[in-house]
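**Q** Need coordinates for the following:
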Amino acid sequence: MSRKTPGRTKPSQTTEPKESRFIVKEPGELMQWLLATLAGKGRNKVKGILARGQVSVEGNVVTQYDYPLAAGNRVVIDWSEKIPEAPIEGLEILYEDADLIVIDKEAGLLSIATEGEKQQTAYRMLMEHVRKKNPQNRVFVVHRLDRETSGVMMYAKREQIQEHLQSTWRNTVVERTYVAVVEGCVAKSEGTIRSWLKESKTLQMYSSRTDNGGLEAITHYKVLQADREYSLLEVKLETGRKNQIRVHMQEIGHSIVGDKRYGAKKNPIGRLGLHARVLTFRHPATGQLLSFETEIPKKFLRLFQTKNK
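**A** Presented below is the predicted three-dimensional model:
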């Protein structure tokens, strides 16, 4: 009967390292760098690694394919499988890095709570999101969308970034485009509305074609579709004043559907007919031009499709 030799152990099996660390030698985009660095992995495998948040640059998780790498950046790849984070109800995160979060907000969700407001907000949900990675993390409000307005907006993840964006907003933001469903057929195919907006004691914004001591507001619009009852407009902001589009649409006699506060008589889609579709800006830290575009809400389009059948 054989006996085991004391002290003898089975040879250990080789296992993949838990993580890999790299130093970037030349500037470039993250996806291309990963494909070159991980030559043995397929493109789909590399995409999955990025999507699951397994790649960190300078200690921050990055999922953006075209994230700009600089020479000397430290990149870490975590090889453990990541369980995808559950979606956040009421919003979708379109982009996130160490400085910013860009989201697509649903109609009905507050951007941030007003005084005495205790409802769930995008701000509160994003705060919970970033603190899962580090309890010290925070988000900071840069701009707002009205509760019933859906679409693209961004938050800062550092106070310095918030201050920079707010102080350089008109130069940093290249494009803010909305789509709006308004009452009536807008006869003029495109136009510009310029006025001064001032807030009343009841927090209602009102417009004056001459300087009334308020803030100058400039809105450009173009008709995308129209019939006798409604028009679908593309609206671009040259300035970003409170309720600017809503007030300007009322001023030209075509209130946004569902906007009883500013003169609407109809609500055929069960919500405010305003959606922030495009946001294009220069990244406050890298200078890179970033653009985010969302689909026109189906409710907006269905209103015209039904009528055209």
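
**Q** make it CA atoms for all contacts and neighbour counts henceforth
**A** Will do.

**Q** residue boundaries of the strands in the stretch 151-300 of the chain?
**A** 173-183, 190-199, 205-208, 215-226, 230-237, 274-282, 289-293 (DSSP state E, counting those that start in this stretch).

**Q** I'd like to know which of these lies nearest to residue 92.
**A** With Cα to Cα, the closest approach to residue 92 among these belongs to strand 289-293: 12.3 Å.

**Q** got the angle between that closest one and strand 173-183?
**A** 20 degrees (axes from the mean of the first three to the mean of the last three Cα atoms, to 10 degrees).

**Q** I'd like the strands of the stretch 151-300 of the chain as a markdown table, with mean neighbour count and distance to residue 98 appended.
**A** A markdown table is the format used below for the strands of the stretch 151-300 of the chain (neighbours: other Cα atoms under 10 Å; distance: least, Cα to Cα, whole Å):
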| stretch | mean neighbour count | distance to residue 98 |
| --- | --- | --- |
| strand 173-183 | 23 | 19 |
| strand 190-199 | 17 | 36 |
| strand 205-208 | 19 | 36 |
| strand 215-226 | 18 | 33 |
| strand 230-237 | 22 | 28 |
| strand 274-282 | 22 | 15 |
| strand 289-293 | 15 | 15 |
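
**Q** wait, which of those strands is closest to residue 33?
**A** It is, among the strands of the stretch 151-300 of the chain and with distance given as Cα to Cα, strand 289-293, at 19.5 Å.

**Q** tell me what the closest one is packed against?
**A** Strand 289-293 sits against strand 274-282, with contacts defined as 3 or more Cα pairs under 8 Å, 6 or more residues apart in numbering; DSSP states H and E.

**Q** To compare with the earlier structure, here is another sequence to fold:
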Amino acid sequence: MRSVETVEVGEDDGVARIDRWLRRRYPHLTQGQVEKMIRTGQVRVDGARVKASDRVSPGQSVRIPPIPEAAERAPPSGLSRKDEDFIRSLVLHKDDDVIVLNKPHGIAVQGGAKTLRHIDGMLDGLKFENEKRPKLVHRLDRDTSGCLVLARHPRAAAFLGEAFRDRDTDKIYWAIVVGSPRPKIGELRSWMRKAPGAHDADREMMQRAVQWDEGAVHAITQYVVLSEAAGRASWVALRPVTGRTHQLRFHMAEMGHAIAGDPKYKCDRPTPNDLTGALLLHARALRLPHPSGGELKVIAPLAPHMEAIFDLLGFDERDAKDPFEPFEGAR
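**A** As a prediction, this is how the structure comes out:
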């Protein structure tokens, strides 16, 4: 357990919400722990109490209460050669500010009580010439493959975090869904909230809600059917306008065309037996402002399990040369 300390916000930290600044500095703390410390006045900025949404700027002083040491499941400082080779094999893009990975299906982004091997635990293997490990700036579900963005220093983390929160990014997902959605292009809107009783990511689920329900959030998803396989299944491009937990999976199940292989979100339409294995959802492409100016666009090749299903159903990814094209008029 550390003692009380006062820390000055550095120039590299940029302007950031106090809760996110604390999470970057102490990544082993949960969001709930951080919010409790702020709410009870244990964290103060320039001597004053703050809210989790208040922002800190370079030069300000932050009072930090005693922080528990990282639990044993926190990312280890040492990394096996096997895991270092593995995490480096996932790199799609690397520059001075940003790394983008092609995350495989079946590996969690962060750890939990029963999750000892995860992307966050291997980020020491992506230091390259830097002293500090990169930081996650968004998440993907364990069973979702595709584009995952890392920031290589705090200024880039603050910039990219704001871009994701302010919806300055475009994310395109590819999915195989059961049946043939109608109409073939549209927008799904709904209110949703976390179902009670689930306290970790593996059991967490979203449920239908109305606007005035406690914890309700509004979710918007745009979709386009790119190809169909004789009514059995369809290849669909999805663009989340909002970024809610399990949003795409929830919306497609609510529409009656659940994503094939989804163990949580199902619909009345049966899933063909040959599509009941892994979740068929892939973060195909990402377009975002770059911390050093300009725009970054990255496309993630299909994961092996998705590629196998494309072959099975007769879909050809070359038919969608630009993943963003179907949504250009809706931006």
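
**Q** Can you pull the TM-score for these?
**A** Scored against TM-score structural alignment, normalised by the length of structure 1, the superposed chains reach a TM-score of 0.64; 218 aligned residues with a Cα RMSD of 2.5 Å.

**Q** Please tabulate the strands of the stretch 151-300 of structure 1 in a markdown table, including the columns distance to residue 32 of structure 1.
**A** Formatted as a markdown table, the strands of the stretch 151-300 of structure 1 follow (distance: least, Cα to Cα, whole Å):
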| stretch | distance to residue 32 of structure 1 |
| --- | --- |
| strand 173-183 | 27 |
| strand 190-199 | 42 |
| strand 205-208 | 49 |
| strand 215-226 | 38 |
| strand 230-237 | 34 |
| strand 274-282 | 22 |
| strand 289-293 | 18 |
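
**Q** Minimum distance to residue 301 of structure 1: which of those strands has it?
**A** That would be strand 230-237 among the strands of the stretch 151-300 of structure 1, by Cα to Cα, at 8.3 Å.

**Q** give me the stretch of structure 2 that that closest one matches.
**A** Counting by TM-score structural alignment, strand 230-237 of structure 1 falls onto residues 233-240 of structure 2.

**Q** ok, back up a step: quick one: closest of the strands of the stretch 151-300 of structure 1 to residue 264 of structure 1.
**A** strand 173-183 (7.3 Å).

**Q** That closest one to strand 274-282, inter-axis angle?
**A** 170 degrees.

**Q** what's the closest of the strands of the stretch 151-300 of structure 1 to residue 145 of structure 1?
**A** If we rank the strands of the stretch 151-300 of structure 1 by Cα to Cα, the stretch that ends up nearest is strand 274-282, at 8.2 Å.

**Q** mean per-residue distance, the closest one to structure 2?
**A** Following the fit onto structure 2, the mean deviation recorded for strand 274-282 of structure 1 is 0.4 Å by mean Cα distance after the TM-score superposition for structure 1.

**Q** what packs against that strand?
**A** So strand 274-282 of structure 1, by 3+ Cα pairs under 8 Å, 6+ apart, packs with strand 150-156, strand 173-183, strand 289-293.

**Q** what does the first one contact?
**A** Residues from elsewhere that reach strand 150-156 of structure 1, judged by Cα atoms under 8 Å, 6 or more residues apart in numbering: 99-108, 139-145, 162, 274-279, 292-294.

**Q** Onto which residues of structure 2 does it map?
**A** Under TM-score structural alignment, the match for strand 150-156 of structure 1 is residues 145-151.

**Q** The alignment partner in structure 2 of residue 184 of structure 1: neighbour count?
**A** Matched across to structure 2, residue 184 of structure 1 falls on residue 179, judged by TM-score structural alignment. The local packing of residue 179 of structure 2 (other Cα atoms under 10 Å) involves 23 other residues.

**Q** what's near enough to touch residue 179 of structure 2?
**A** Here residue 179 of structure 2 is in contact with 231, 232, 233, 234, 257, 269 (criterion: Cα under 8 Å, 6+ apart).

**Q** OK, contacts around the equivalent of residue 262 of structure 2 over in structure 1?
**A** Residue 262 of structure 2 maps onto residue 259 in structure 1 when the alignment is built from TM-score structural alignment. Contacts for residue 259 of structure 1 (Cα under 8 Å, 6+ apart) come out as 246, 265, 267, 272, 273.

**Q** next one: residue 273 of structure 1
**A** 149, 180, 181, 182, 256, 257, 258, 259, 300.

**Q** switch the cut-off to 6 Å
**A** 180, 181, 256, 257 (Cα atoms under 6 Å, 6 or more residues apart in numbering).

**Q** and the gap between the last one and residue 243 of structure 1?
**A** In other words, residue 257 of structure 1. Going from residue 257 of structure 1 to residue 243 of structure 1 by Cα to Cα, to the nearest Å gives 14 Å.

**Q** Pull the number of nearby residues for the alignment partner in structure 2 of residue 168 of structure 1.
**A** Aligned by TM-score structural alignment, residue 168 of structure 1 pairs with residue 163 of structure 2. For residue 163 of structure 2, the number of neighbouring residues by other Cα under 10 Å comes to 18.

**Q** which ones are touching the residue nearest to the match of residue 184 of structure 1 when sequence neighbours are not counted?
**A** Excluding the flanking residues, the one nearest residue 179 of structure 2 by Cα to Cα, 6 or more residues apart in numbering is residue 233, at 4.6 Å. Residues near residue 233 of structure 2 by Cα under 6 Å, 6+ apart: 177, 178, 179.

**Q** circling back to that earlier point, from residue 218 of structure 1, how far off is the match of residue 262 of structure 2?
**A** Distance from residue 259 of structure 1 to residue 218 of structure 1, by Cα to Cα: 20 Å.

**Q** same question, residue 127 of structure 1
**A** Residue 127 of structure 1 sits 33 Å away from residue 218 of structure 1 when distances are taken as Cα to Cα.
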